[in-house]
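Chemist: make a model of this:
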Amino acid sequence: MQEKFLHYIWRHKKFKTTHLTTTGGDVVNVIITGLYNTNAGPDFFNAQLRIGLQLWAGNVEIHIKSSDWYLHGHEQDKAYDNVILHVVWEHDTEIFRKDNSVIPTLELKHYVSKDVLNNYNRLLTNKNKWINCEKDFASVDHFTLTNWLERLYFERLERKSKTIETLLKASKNDWEAVLFKMLARNFGLKVNGEAFFSLAKSVDFSVIRKVHGKQLSIEALLFGQAGLLHSNIEEAYYLKLRNEYEFLKRKFSLSNNKVLPVQFFRLRPHNFPTIRLSQLASLYHENQQLFSKIMDLHDLDAFYDLFAVSASSFWKSHYTFQKTSGATSKMLTKPFMDLLFINTILPLKFCYAKYNGQTLDAELITLAGRIASEKNSIINAFNNLRPAASSSMESQALIQLKEMYCSKNRCLQCAVGNALIIK
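Modeler: Okay, here's the model as predicted:
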């Protein structure tokens, strides 16, 4: 037995609420269980109870055993002076206030269904499982899961918005600058994401604004800050980039000392940092006020049109500066644009709406619902338990579920866990 389970039982009234009596024989009528407190002090504030003939308003404290009151030193803490009911699983001693009056105690074990206990034990005692409920995940009804995933999706957007809010504060509320940093990170994907992010942070966005009108200048800026222009390569395009970067470096007092090195190893050629940086440069070369354009978009196809950019002409026959390859288009693919939309555009739209005191919940659900589900080990594992993800909204929600609930054994805070406990 765990206290968190007793908190759950009390908070959600998962016990027989009729014929409740204290250990002293007084009838208990639970009107309001109180506000759950996760900080120091009693577990529930401002509960309303009728004990015997007396109506009480105050706090409720919960323990496994009554004697835990003394074990935790509550008798010496003024914060517990207003406790009107001590809820325990097992009553093993009387608890007194400072004036020696007895604090009424409710022993819960007599009022909790054996089925609830068995379901809880079955769920939380699973060992060596990918998730605790993997044997029963498929049995949860569709309505419960669908509504929970929608809520989890917005939890994930809230989680991502923390990074955006930090960047916004650092940039003095320059949303265009925040977009550039977020896009840079996601253009780098997992392998080069942090390197591209450090690159974006190394350049004040005012510099991007000043050079974006010339493709060569913005490419030189990005390649130079990434440390890709230090080699002795006798190639005309490379030499132009290097000369332009040296000019920009002096003009804007640039430094890349804190920029992480980019990686080529174990990447498919179309994900090489050279290709992705050139595509990012093209996006900003072709679009002024990119953030404003994106915020004005409410249709996924319009977003695809806006991001239909390609690496510059040199890269049609190259993946690196030194080696030629067969000529291929280096345009952003739809799957790559989907990743940008999932990880950058939708979180920014959510955060920008919140910043302006608005909500875009319905629009975000619609847009995320139009994008195909991501494919990774987490999504594959959930889909093996039941078909759970067909859109990016569901795949993002399932990632949130695994990372923030399943992996942390937070079954009592999960709608799936709740459904399985009380079934």
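
Chemist: drop to CA atoms for contacts and neighbour counts, all remaining ones
Modeler: OK.

Chemist: tell me which stretches of the chain form strands.
Modeler: Taking DSSP state E as the criterion, the chain contains strands spanning 20-21, 27-32, 35-36, 44-51, 54-65, 83-90, 105-107.

Chemist: Ile164 is nearest to which of the ones you listed?
Modeler: Evaluated with CA to CA, those place strand 35-36 nearest to Ile164, the distance being 29.6 Å.

Chemist: what helices or strands is that closest one leaning on?
Modeler: Strand 35-36 is packed against strand 44-51, with contacts defined by 3 or more CA pairs under 8 Å, 6 or more residues apart in numbering; DSSP states H and E.

Chemist: one more time with 10 Å
Modeler: Counting by 3 or more CA pairs under 10 Å, 6 or more residues apart in numbering; DSSP states H and E, the packing neighbours recorded for strand 35-36 are helix 3-11, strand 44-51, strand 54-65.

Chemist: now the other sequence, so there's something to compare against:
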Amino acid sequence: MKEDFLHHVWQFKKFDIANLKTTKGESIQILNSGQYLQLAGPDFFNAQLIIGNQKWAGNVEIHLKSSDWYVHNHEKDSNYDSVILHVVWEYDVPIFRKDDSEIPTLELKEYVAFTDLHKYQSLVSQKSWIYCENEIGNVDDFIFKNWQERLFFERLERKSQLIFELAEISNHDWEAVLFCLLAKNFGLNTNGEMFYKIAKSIPFSVVRKESYSSESLEALLFGQANLLSQDFQDNYAKELQKSYNYLVLKYQLHEKVFGLVEFFKHRPDNFPTIRLAQLANLYFHQKNLFSLVMNGTSINELYQIFNVGVSQYWETHYNFDKNSSKKMKKLSKSFIDLLVINTIIPLRFAYARSQQKEITQELIDLAILIPAEKNAILEKFYSFGVNSQNAYESQSLLQLKKNYCDNKKCLDCAIGHFILKK
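Modeler: You can find the predicted model right below:
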């Protein structure tokens, strides 16, 4: 038994409310169960009750045992002075206010049906992966689709936190924000944080000025990635070293990035050298990139914007000083899909919010056009009868797993509510 179940029971009145009585035998009538704000202080605010013949307005606190009031030191906290009812599963000791008056207590276990308790215990009993794995495939379609939309935008809310932080740091230079986000996502999971630090270490004003030279952009990115600090045989690598040293002096780039990019376990096309070269080439070919990605009206237009490869040197190299067979190394459609999911859609969401514009349906429509990602989490959901047809659905499922399932927040989840109501 957990307190979140009691919160659920009280909030949704999942108990016999017709003949409620306090532990002292006084009748209880619930006019308003209060607001469940999940903030510091009592669990439910601004409740309205009739206890005995007296109408009360105030707060409700919920515990498994009434003695938990003292375990949590509520008797010393003025936030709990306005509690008008103590709701508990088990009454073991009376609770008193500072003026020595006893707080009325409702013992819920006398009023909750065994079937509701059984459903709750069945829901939260440990399964192999998630608590509702045996039921999730049978959730009502209308409820599931409405919950998906909520999850999709919750995920965008979470991703937008970093975007707003970058906007604040850059004095709302949205081109600079986009550069940092793209760098992070070009690095994927392994090198994402390192690429993000590299992008942040280069003032975007420098990127703007040097974007007319692919060599200068590569020098900046490779140099800040600590990839130009050795003796090279290739003339191109030596030229990048010279360019980087010149740019450091020219722009006073003394903020070093500590750490090394990771090559291990990457396929050659995902080597950090190739991804940095592609990022440099993108900014060499696409000026005013923020305007382009914000105003792109179709997924095909976005594919065209990111239809870039690498400079001539990297067509025959994966590492400095090591020749390989020639390959254009253009961004794949699946990689661009990831950029749209993790960069473009969150950026559009955050920017629209900053401009107080409503683009909810536009973002859903764009996400629906992108194939669902492929990973172990989505494969596991599929094994339980939940399939993702597109990025809108897959992003929703990833949010469900990360924010609800992993944190055992079944009673904050529409799927958990549906299962308990069945």
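
Chemist: gap between the residue of structure 2 most remote from its centre and Ile28 of structure 2?
Modeler: Residue farthest from the centre of structure 2, counting by CA atoms, centre = their mean, is Asn53 at 48.4 Å. Going from Asn53 of structure 2 to Ile28 of structure 2 by CA to CA, to the nearest Å gives 9 Å.

Chemist: with Ser354 of structure 2 instead?
Modeler: Ser354 of structure 2 sits 47 Å away from Ile28 of structure 2, going by CA to CA.

Chemist: those two: who's more crowded?
Modeler: Using other CA atoms under 10 Å as the criterion, Ser354 of structure 2 and Ile28 rank with Ile28 on top: 22 against 12.

Chemist: so the more buried one is in contact with Gly52, correct?
Modeler: Yes - judged on CA atoms under 10 Å, Ile28 of structure 2 makes contact with Gly52 at a distance of 6.5 Å.

Chemist: intersection of neighbour lists for the two?
Modeler: Listed as contacting both Ile28 of structure 2 and Gly52 by CA atoms under 10 Å, 6 or more residues apart in numbering are 21-22.

Chemist: which non-adjacent residue is nearest the aligned partner of Ala372 of structure 1 in structure 2?
Modeler: Correspondence of Ala372 of structure 1 to structure 2, assessed by TM-score structural alignment: Pro371. Sequence neighbours aside, Asn390 is the residue nearest to Pro371 of structure 2 in space, at 4.4 Å (criterion: CA to CA, 6 or more residues apart in numbering).

Chemist: where is the longest helix in structure 1?
Modeler: The single longest helix within structure 1, with elements called by DSSP state H, is helix 142-170.

Chemist: and it, how far from structure 2 on average?
Modeler: Following superposition, helix 142-170 of structure 1 is found to deviate from structure 2 by 1.3 Å on average (mean CA distance after the TM-score superposition for structure 1).

Chemist: quick one: list the elements packing against that helix.
Modeler: Contact here means 3+ CA pairs under 10 Å, 6+ apart; on that basis helix 142-170 of structure 1 packs against helix 175-187, helix 346-355, helix 361-370, helix 392-404, helix 415-421.

Chemist: now the angle from that helix to helix 361-370?
Modeler: Helix 142-170 of structure 1 and helix 361-370 are oriented at 110 degrees to each other (axes from the mean of the first three to the mean of the last three CA atoms, to 10 degrees).

Chemist: report the angle between helix 142-170 of structure 1 and helix 175-187.
Modeler: Here the directions of helix 142-170 of structure 1 and helix 175-187 differ by 120 degrees (the same axes, to 10 degrees).

Chemist: got the angle for helix 142-170 of structure 1 vs helix 392-404?
Modeler: 80 degrees.

Chemist: in helix 142-170 of structure 1, which residues are buried?
Modeler: 145, 148-150, 152-158, 160-161, 164-165, 167-168 (16 or more other CA atoms under 10 Å).
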